[in-house]
Each structure stands twice: as structure tokens, then as C-alpha cells.
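J.: Whatever this is, show me its structure:
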Amino acid sequence: MKVAVFTETYHPQVNGVVVFLSDILPLISKKAEVVLFAPGDAELNVEKVNRNFKIYWVPTYPFPFYEGYRMARIRSATIEKILREEKPNIIHLHAPVLMGLRALKVSRKLGIPVIATYHTHFPDYLPHLFKGLLPKPFTEIAKLPLKRLIKYVFSKATCTTAPTLELKKELESYGVKNVLHIPNGTLFEKFGKGNPARFMRRYGIPKDRPIVLYVGRVSFEKRLEVLLYAFKKIRKATLVIVGSGPSLKNYKRIAKELELNNIIFTGHVSTDVLSDAYSAADIFVSPSDSETFGLTFVEAMHFGLPVIGVDRLGAREIIRHGRNGFCVKAGDSDALVEAISTLIAYPSLRKRLGAQAKKDAEGYDIKRVAERFLQLYKKLCRETKP
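T.: Model prediction:
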């Protein structure tokens, strides 16, 4: 069996989709041939990763509304030519945009079944893309044609997968049919045990304060200003923000204006340093209200951390309020203060929630997710045989 995978984002970009694909595609390639189409540089290049894994690096151009993001530039005729040569049995689109739409069009012409995975909840990104320049009523109006476009695109796939039950229901409310719930997952084996002391020495973190950790892209849609404003009222902890992105300078500026001296920005780190960060932390928190899944919640839970997130989309499904962490209202820094302060004040509660979080993380092993997709590939191939 051969699978053609199309993604609008891949290395060297760092985000949840890239991490997910980096973990799952090598596993898929152990049982099927994988041909990946991913955004590259100026020219179309082919890279042979291993015997069963090939990458077509597609030419790109900068996306004007999101720094660091590049749009794939490839004609439908080129996609068709390559697919006729590769002869895949199935096509898997991840967060399809321009290249994904063209691949979808070609797949229908060639009679190849298509799975479309909904990674990015585009309606939530509208206010962030225009950086608050659009008044809220106009933003809500602009979401209507976007929802119709989502219905149009995903309804043309043979089936759609959503990483959470809430997103499955959301897509169905738009009129998308045949939506399956397959959660994302992570490859736990890539993490080491971690060395807390080494991490604290590296960044000069005092030993007498709990560490509150955020891991992820440092970009406007992650709403990190909510967390920074919360830390204006939290003095008995150190906030560590791990990651990089287009808003790093802006958030450093906000932290300086708020006179926060208990915050550390590490920038992008290696997997080994990330393991150290998770092992050193006491609490994990993300104020993002646009997470369709939230892989970093699962990673933190794997290290036995209680997690705090926003009460919607992916966070609401992963976090069991009062069981493995807390869910708070989106954009509410006071609610974040209360949740973080509670876990700081009660170490026994922190330990109990963290222990349950570690158990719950086991359900998000990427190996299980890979097997579910492989079974789905086989099922669709059987159903579409002439």
C-alpha cells in the first residue's frame, strides 16, 4: 500500500502539525510506502528518507498574514503528473489549504480515495491574523463564508478525521459528512527521563520556587499575554516559556513593561533540553484558546505534570477538570491566577493530579494513532476497489 500525504506545514517550521507528522510518518512508513508533499524552498526537490519514505519538497512563497509561514506553490498538473507516476492507493491531506485543495481536485479525477484531517480551526484564527484590526462583529461575519468553505472542502474528501469529539461535532454542524474521531498522539520514546537540576542550572532558576511551564509556539494566537498578566499577581513561582515564534519580541516587551522578574524565555530548544524542562516543572499551563488538540498537554502529562488550559476545543477534551488539571475561561487572567495559585499552595493536590495525568497520557501513544490510520487506509482502499 502506498499513501500520498500532503501538508501545508513541515520542517523547519515548528508547530503541532509538524510534530505530529514527524512522529507518525516514520511509523506509517514501516507498514506502507509514504510519499510526502511538503513546503520547501524555491524549486521542486525530491528527498529519499528511507526505502519506504520519500519527500517532494514543493516551491513556496511567504504568506503575508503570518510571519514564518510559507504557502506551497505547485500546479494541479504537476501534482497529477507525480501521482500518476507514484500510483498511491490513498491520499491523506493534513490541514488542507492551497496545495491540499489542488490535490483533492486531482484525486477526484484519478479516482483515489482521500482522507482529510482537520488540524487547524481556521475560524478561530481570523481575529489573530488581522491582529485585532477587524471589529468583532466584522470578524464574526467573516467566519460565515469561511465555515461554508470548510464544508465545501472537507465534504469532497472520502472521509474527514477530527482530533477531538468537539471538533467532530463542529464540522458536522457545518454540514460535513462522514467525520471520524481519531485523536492525535505523541511519540513518548523520543523524550528522555530529563534532568531537573541541569535545566535549573542552565537558566539560573531558583530552587525555592515552583516552576510553571509553557511549551509551544510563541505567536499571537497562543494568547500568552493572558499568562503574563496573570504572573503580575503570582510572585512565588517562576514562569518558563519554552519555544520561539513571530511574537517572541513582543511578549518579551510586555514582560518588561509589567516588570516581571520571575519569567524566563528559553527560545527554541532541543528534545533533550525539552525533557529537562518538563522534568523540572511543577505545573504546565497554556492560555491558548485555538488548540484543536494540544500535543504539549499530553507531553506534560507524560512527565506527571498537572495541566491548566482553556475550557474549549482540544484542551477541554484532554484535561479532566479536577482530575488531571484545571480548565479555565478563555482570556481570563484572574482564573489563571486562581488555578495556578491553588496548585502552588497545595503540593499534595499537585501530586495527585499529576499522577492521574501521567496515567491519562498513555491513551495518546502515537503508535495507537498510527495503527488506527493504517486500518482506515486499508478500509477505504477495499471499499474503492473497482
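
J.: Going by C-alpha atoms from here, please, whenever you check contacts or count neighbours.
T.: OK.

J.: For the stretch 251-386 of the chain, which segments count as strands?
T.: Counting by DSSP state E, counting those that start in this stretch, the stretch 251-386 of the chain has these strands, from start to end: 263-267, 283-285, 307-310, 325-328.

J.: which other helices and strands contact the second one?
T.: Which is strand 283-285. Judged by 3 or more Cα pairs under 8 Å, 6 or more residues apart in numbering; DSSP states H and E, the packing partners of strand 283-285 are strand 211-215, strand 307-310.

J.: now swap in the first one and tell me
T.: In terms of contact count using 3+ Cα pairs under 8 Å, 6+ apart, strand 263-267 is assigned the packing partners strand 238-242.

J.: let's go with 10 Å and repeat that
T.: Contact analysis of strand 263-267 by 3 or more Cα pairs under 10 Å, 6 or more residues apart in numbering; DSSP states H and E lists helix 196-203, strand 211-215, strand 238-242, helix 248-257 as its packing neighbours.

J.: one more, for comparison:
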Amino acid sequence: MATSSPNVPKIVHVGPGLEVRGGVSVVERLIIDSISPHVQVEHIATMEDGGILRRIRVFGAALWRIHSILRDESPCIFHVHFASRGSTLRKCIVSLMVLRTPCWLVLHAHGAGFDGFFSNLPRPLQERVARIFRRSHGFVVLSTQWLEFYATQLTLRRERIQIMVNPTDPPSTVPDRRCHDTVQFLFLGRIDDRKGAFELLDAYHALSATTRARARIVFAGDGRVEELRRRAAEIGPDVVVHSWLDREERDHLLAASDILVLPSHHEGVPMAILEAMAYGLPVIATPVGGIPDVVRHGREGLLVEVGNRAALTTALARMVAEPALRMSLGQGARATAESLDVTNYGKRLLEFYQTIFAGTSDESGLTEVGAETRPWRTALNTPRRNSEPYTVPVGETRGRVPVSSGRRGRGRGR
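T.: Coordinates of the predicted model:
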């Protein structure tokens, strides 16, 4: 097992199980893989797929493990991943446990619909959640749009917030798509109204017969799969609907497709988009959440207005009619995905942890009055001067990451 750097203590990631379907689990796995050679990492699952009783048992076991770590009184940074609804409430409980101790708390906001969820909470609960978030020692968001939301609506200090677009793990090479006779559109994600799956089906159906003769569309995900299949069957064999795919099946589909389409109404930074860009796919999407930070219109893809089916149909038709545009946007998408490589992400995250542990965040006013002191700083860490470069010690072998519940899987969710 890797030992922690003198500049970074043990890191405890708290979030959904690593085999849970969804983008948060994908991000957790990528982060843990990237930093575990350099620091000691443990993952604690607060939620796993299954019935209500299983979920209660998993959360109870997570609280017990967190209590055990906190009782040990060793220096730890708790990196807590949350989305919205039940995830937020569970992580508030975890956060309060950590904040009662000298450990550090980093909150990582993933929820695409957190703004709507938060606005619908009773005012006293809003104030309670915001107060907990403000007491964190670091706060990670996915985009500039979400930074503005948390800074203005929950009054988090801007200097405490770190923008970290979700990481990618690009394949070494991408397929040559120049000779494709049929253009394959691909939708990956939850099949529901928020992701725009049914709007996309309608927009594709509205393509001219000439364009449809040169195209097909594939959907893959969970949610209202059977409903979409029934509607797709009425359109024709050029519409294919899959249920949830494992990583190998997903990668095969990305390699065989030409364009990813995700006309979402609300988003963080979808892993489906980043994974597609890593495979050199141009993207048709909507400018919501953090999408405009990674997909620029005319650079990595085409952006269309939310809910505008006519504009979506036009964008689909343009991608079929202009192969040179597809190739150019695909090259731009791949270049952007490479810049978000998980190795670079891991280095930035370790630097963020080091800043928190070294106490430089205190110098920026990040520690609230009355917060408990960290006695380990004097004994274990000498704060570096700002001019000193930070280097992450490279372990000779990858450390095994302890997982509190379940076997660690290699498949990816979305």
C-alpha cells in the first residue's frame, strides 16, 4: 500500500460505491487510480444499487467506518462526493461528523440538478446546508457556472472553491472515421426528459428521408428504456436502443460511432461527453451546466438551444452533410480531452490537498473563527513557501485502495 506524502495525509473518499451506475462513480475510480500511487487512499461507499434495506445497511456501515477513522485521531482529508436530494442529506451527516474533529473536509459537487433541489428546500434547511458547505476546507466544482452558483446562492468564499472539470482517460489511438458510409449518432446516459432522450428521438425522426438514408442513431442507458424502445420501433430499424452497457461494450460503441448527442436540460459536466471526446467524437449538446467549458461551438462540437427540436434537427443534418466538419470537430474534441487527462487531474488534486494540509488555506482566511486546530501540522508538516515547487512523490508500485463495501470493479458507469 502506498504511504502518504509528508505534504499530504491519508485521503478518504466518501461517495457512491465504485460499481454504482453513474458519472460520480466513474470520477471516483479515475481519481483513486491516479492518486493511489502517491498517497494512502481509502474509499467508503455511502450508497450502492439495491433496495431500501440494502441502502440503509450500506450507509450505516459507512458511518461506522468513518467514526472509526475519526476516533483513530490520525491526520486525514475527507473528500466527500455529493449530488443532490438524498445524496446531499447523507453527505451533510458525514460532513458534520468530520467537522467535529481536527480532520479536513473537501466537498465535491457533482449534482446536475442541485440548483433546483436547493431552491425547493425549506428555508431553514437551505441555511443549514449552506452553513455546512461554508465550513468545508475546500470545495470542488465542475465549471465556472457552478462556481458562480455556490458563491452567490450559498455564499461560499470564492477563494475556497476549486474548479476541476471531470477527468478523462483517453485511449492511445482513435478510429479513422473518414470512410464511414453511414453516420452513426450516439446517445449515452439516463434515458429521461432531463437528458433530452425523447427530444433527440423526435429530432432525428424529423430529418429528411435523404438524410436518414445516410444515418442511424443508437441510444444506450438506463431509465425509461422500454418506453423509448416502443417509440423507436415505430420509426424504423435505423434507431437502436440498448439498456445499460458495461465498459467494454461502451468503448466498442464509442469506437463505432461518429457523433455523440446529449441535449440535456441540466448538467454538471457529463462523463458521457468527456468519454466521447476522448474517442475523438464531436459533440452536439446544449449550453447548460459545465458543458460550455469543454464543448465550444465550432471547436469541439455544436451547441443548440435547450428544448429547441428544430435546432437539434438542423445540427444533426449538418453533421451528416458535412464530413469535413465532423472530422475537424472530432480532432478538436480529442485535443481537449487529452488536456483533461486524469494524470494531470491527479497532480492538480494532490496540489489542492497539499495546500489545505499545509495551512496556506488558513492564510487566505479559509478557516473559520472557532475551528479546531490541527496539531499534526507542527509535527508532520512544514509549510512550503509559495516560490517552492510542489512535487508529488512517485511510488514504485500502485498501492491497493481499501474499499469499505463491495469488490472494486473495472467497469464504468455514466
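
J.: before we move on, the earlier item: let's have the helices and strands packed on strand 283-285 of the first structure in CSV, adding distance to K233 of the first structure.
T.: Formatted as CSV, the entries for those read as follows, by distance: least, Cα to Cα, whole Å:
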stretch, distance to K233 of the first structure
strand 211-215, 14
strand 307-310, 17
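
J.: For those, give me a markdown table that also has mean neighbour count.
T.: What follows is those, written out as a markdown table (neighbours: other Cα atoms under 10 Å):
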| stretch | mean neighbour count |
| --- | --- |
| strand 211-215 | 24 |
| strand 307-310 | 28 |
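
J.: Looking at the ones you listed, which is nearest to T266 of the first structure?
T.: Taking Cα to Cα as the criterion, T266 of the first structure comes closest to strand 211-215 out of those, the separation being 9.9 Å.

J.: In the second structure, which residues correspond to that closest one?
T.: Following TM-score structural alignment, the aligned partner range for strand 211-215 of the first structure in the second structure is 184-188.

J.: before we move on, back to that, nearest to L21 of the first structure, of the helices and strands packed on strand 263-267 of the first structure?
T.: Judged by Cα to Cα, the one of these that comes nearest to L21 of the first structure is strand 211-215, at 18.1 Å.

J.: The closest one vs the second structure, average offset?
T.: The superposed strand 211-215 of the first structure is, by mean Cα distance after the TM-score superposition for the first structure, a mean 0.9 Å from where its aligned residues fall in the second structure.

J.: so how far does the next helix or strand after that strand sit from its counterpart in the second structure?
T.: Towards the C-terminus, the helix or strand next in line after strand 211-215 of the first structure, according to DSSP states H and E, is helix 224-231. Mean deviation of helix 224-231 of the first structure relative to the second structure after superposition (mean Cα distance after the TM-score superposition for the first structure): 0.9 Å.

J.: Make TSV from the strands of the stretch 251-386 of the first structure and add distance to T117 of the first structure to it.
T.: Below are the strands of the stretch 251-386 of the first structure laid out as TSV (distance: least, Cα to Cα, whole Å):
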stretch	distance to T117 of the first structure
strand 263-267	29
strand 283-285	26
strand 307-310	23
strand 325-328	26
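
J.: Among the ones you listed, show me which one is buried the most.
T.: Between those, strand 307-310 has the highest mean count of neighbours, a mean of 28, where neighbours are mean count of other Cα atoms under 10 Å.

J.: Which part of the second structure matches that strand?
T.: Alignment of strand 307-310 of the first structure against the second structure: residues 283-286, by TM-score structural alignment.

J.: The helices and strands packed on strand 263-267 of the first structure into JSON lines, with extra columns for distance to F231 of the first structure?
T.: Conversion of those to JSON lines gives the following (distance: least, Cα to Cα, whole Å):
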{"stretch": "helix 196-203", "distance to F231 of the first structure": "19"}
{"stretch": "strand 211-215", "distance to F231 of the first structure": "10"}
{"stretch": "strand 238-242", "distance to F231 of the first structure": "8"}
{"stretch": "helix 248-257", "distance to F231 of the first structure": "9"}
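
J.: Out of the ones you listed, which is closest to K143 of the first structure?
T.: Closest approach to K143 of the first structure among these (Cα to Cα): helix 248-257, 27.0 Å.

J.: hmm, back to that, closest one to T9 of the first structure among the helices and strands packed on strand 283-285 of the first structure?
T.: T9 of the first structure sits nearest to strand 211-215 of all these, at 19.0 Å, using Cα to Cα.

J.: Next, the angle from that closest one to helix 224-231.
T.: With axes from the mean of the first three to the mean of the last three Cα atoms, to 10 degrees applied, the angle from strand 211-215 of the first structure to helix 224-231 works out at 170 degrees.

J.: Tell me the gap between strand 211-215 of the first structure and the middle of its chain.
T.: 17 Å (Cα atoms, centre = their mean, to the nearest Å).

J.: Does anything pack onto it? Which helices or strands?
T.: Counting contacts by 3+ Cα pairs under 10 Å, 6+ apart, strand 211-215 of the first structure is packed against strand 238-242, strand 263-267, helix 271-280, strand 283-285, helix 295-302, helix 333-345.

J.: Comparing the second one with the second structure, how large is the average distance?
T.: Superposing on the second structure and averaging over aligned pairs (mean Cα distance after the TM-score superposition for the first structure), strand 263-267 of the first structure comes out at 1.6 Å.

J.: Then the last one?
T.: If you overlay the two and look at helix 333-345 of the first structure, the average distance to its match in the second structure is 1.0 Å (mean Cα distance after the TM-score superposition for the first structure).

J.: before we move on, what about the shortest one?
T.: Overlaying the second structure shows strand 283-285 of the first structure at a mean distance of 1.0 Å from the equivalent residues (mean Cα distance after the TM-score superposition for the first structure).

J.: Tell me which of the helices and strands packed on strand 211-215 of the first structure is the most buried.
T.: Comparing these on average neighbours, where mean count of other Cα under 10 Å defines a contact, strand 283-285 leads with a mean of 27.

J.: which residues in the second structure does that one align to?
T.: Aligning strand 283-285 of the first structure against the second structure (TM-score structural alignment) gives residues 259-261.

J.: so how far is the match of strand 307-310 of the first structure off the chain centroid?
T.: Using Cα atoms, centre = their mean, the mean C-alpha position of stretch 283-286 of the second structure is found 17 Å from that of the whole chain.

J.: same thing with stretch 203-210 of the second structure?
T.: 33 Å.

J.: List the buried residues in that stretch.
T.: Of the residues in stretch 203-210 of the second structure, those buried under the neighbour-count criterion (16 or more other Cα atoms under 10 Å) are A203, Y204, H205, A206, L207.
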